[in-house]
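**Q** Here is my input; please provide its structure:
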Amino acid sequence: MSFKSILMAAIAAVSLALPSLAHDTGTIVVEDAYARAAGANAKAGAAFMEISNHTPDDDRLLSVTSDVAARVELHTHKDMGSGVMQMSHVEEGFVIQAGETHMLERGGDHVMFMGLNRSLNNGDVVTVTLTFEKAGEMVVEIPVDLNR
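**A** Presented below is the predicted three-dimensional model:
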């Protein structure tokens, strides 16, 4: 067996042993997800991620649930003028256009955890269930990263 064959086999074995950082329903892919809170005693936190739709049809993220908080909502920031931004609940959810990626990011659309049941410490994992109009439910394990 050549060195190249051994190396390729080792890489394949390691890649199978590592958990994937992407969550995929076969139609919707969630990548680069992370959660954070302002501090150990914070009553609220947020999660951010990239949601890609690999289908020919638009879909919609309708809701998010998690046992980490009393309430979990989809939020966005709205410009109220004079440099004032206000967060608000987006009851209709977020459209994930066919063949596109929708960013949930700081200062924009995001998942909001209100009434945290525990502190979000660096390295913790938050389990959320995303519910899509067409793709259905997707459970995502989101790492807490306070450095982002």
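**Q** Only C-alpha atoms from now on, for both contacts and neighbour counts.
**A** OK.
**Q** Helices of the protein, start to end?
**A** Counting by DSSP state H, residue ranges of the helices within the chain are 3-17.
**Q** let's see this one next to it:
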Amino acid sequence: MKVSRYLFAFLLFAGGALQSLPVQSQEVKVADLVISQPWSRAAPRGAELASSYLTIENKGTKPDRLIGGSTEIAEKLQIQQSSMVGGGLTLTPVEGGLTISPGDKVVLAPHGYHITLSNLKSRMKKGTKVPMTLEFEKAGRVTISFDVLSVASTGPVAPKASAPDDGKMKK
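**A** Prediction:
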């Protein structure tokens, strides 16, 4: 029956398209800081560590620092920097906090600065959201909801730019 094969193929295509939709990124403002694109990598069952990422922009005239935070899903939240040393990956705690200078945008991303969640209390599953309270030296505390993406994700998919419609589109 050809109709059912076409319908089956369409449903498979539609399901795949839905799974690859971009994450709707939230933007949170606290004092002079704008926090955007909070996301985490999923942690497989039994994992004790997970990594989380975001972008922080300082629109003010004075520096601020991300100094820590907490979350119910882990015993400890720590700001770390990953780097390659001697062919291996090294994780170093960022002592004193991560400075966000006036006018700067700091991106916490894989293979750089990130938030490490230690001693996970429950599994971080793809498609869920994890609330975390971040603490800044000047801006204070703010609770952010992090989108949990796949274990191998490199970040949220940016929405595709659309071409301007100048009325000259070919048909």
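**Q** what's the TM between chain one and chain two?
**A** The TM-score (TM-score structural alignment, normalised by the length of structure 1) is 0.81; 129 aligned residues with a CA RMSD of 1.7 Å.
**Q** ok, longest strand in structure 1?
**A** Among the elements of structure 1 assigned as strand by DSSP state E, the one spanning the most residues is strand 69-81.
**Q** What residues of it count as buried?
**A** Across strand 69-81 of structure 1, burial judged by 16 or more other CA atoms under 10 Å covers 69, 71-77.
**Q** same question, stretch 120-129 of structure 2
**A** Of all the residues in stretch 120-129 of structure 2, those buried under the rule 16+ other CA under 10 Å are 120, 123-126, 129.
**Q** One more: stretch 19-26 of structure 1?
**A** Of the residues in stretch 19-26 of structure 1, those with enough neighbours to count as buried (16+ other CA under 10 Å) are 23-24.
**Q** still on that earlier bit, nearest to residue 29 of structure 1, of the buried residues of strand 69-81 of structure 1?
**A** residue 74 (17.8 Å; CA to CA).
**Q** Quick one: map that closest one onto structure 2.
**A** Residue correspondence to structure 2 (TM-score structural alignment): residue 74 of structure 1 is matched to residue 79.
**Q** what does residue 143 of structure 1 give?
**A** Match for residue 143 of structure 1 (TM-score structural alignment): residue 147.
**Q** Tell me how many other residues crowd that match.
**A** Here the neighbour count serves as a burial measure; for residue 147 of structure 2 (other CA atoms under 10 Å) it reads 28.
**Q** wait, doesn't it sit right on residue 125?
**A** No: because the distance of 9.7 Å does not satisfy CA atoms under 8 Å, residue 147 of structure 2 is recorded as not touching residue 125.
**Q** For residue 116 of structure 1, which residues are in contact?
**A** 42-45, 68-70 (CA atoms under 8 Å, 6 or more residues apart in numbering).
**Q** Over to residue 74 of structure 1?
**A** Counted by CA under 8 Å, 6+ apart, residue 74 of structure 1 has contacts 63-64, 89-91, 93, 109-112.
**Q** 7 Å instead, please
**A** Taking CA atoms under 7 Å, 6 or more residues apart in numbering as the contact definition, residue 74 of structure 1 lies against 63, 89-90, 93, 110-112.
**Q** Over to residue 64 of structure 2?
**A** Under the criterion of CA under 7 Å, 6+ apart, the neighbours of residue 64 of structure 2 are 99-101, 136-138.
**Q** now, among the residues you listed, which is nearest to residue 26 of structure 2?
**A** Set against residue 26 of structure 2, the nearest of the contacts of residue 64 of structure 2 by CA to CA is residue 136 (18.6 Å).
**Q** Pull the number of nearby residues for residue 16 of structure 2.
**A** The burial count assigned to residue 16 of structure 2 is 11, neighbours taken as other CA under 10 Å.
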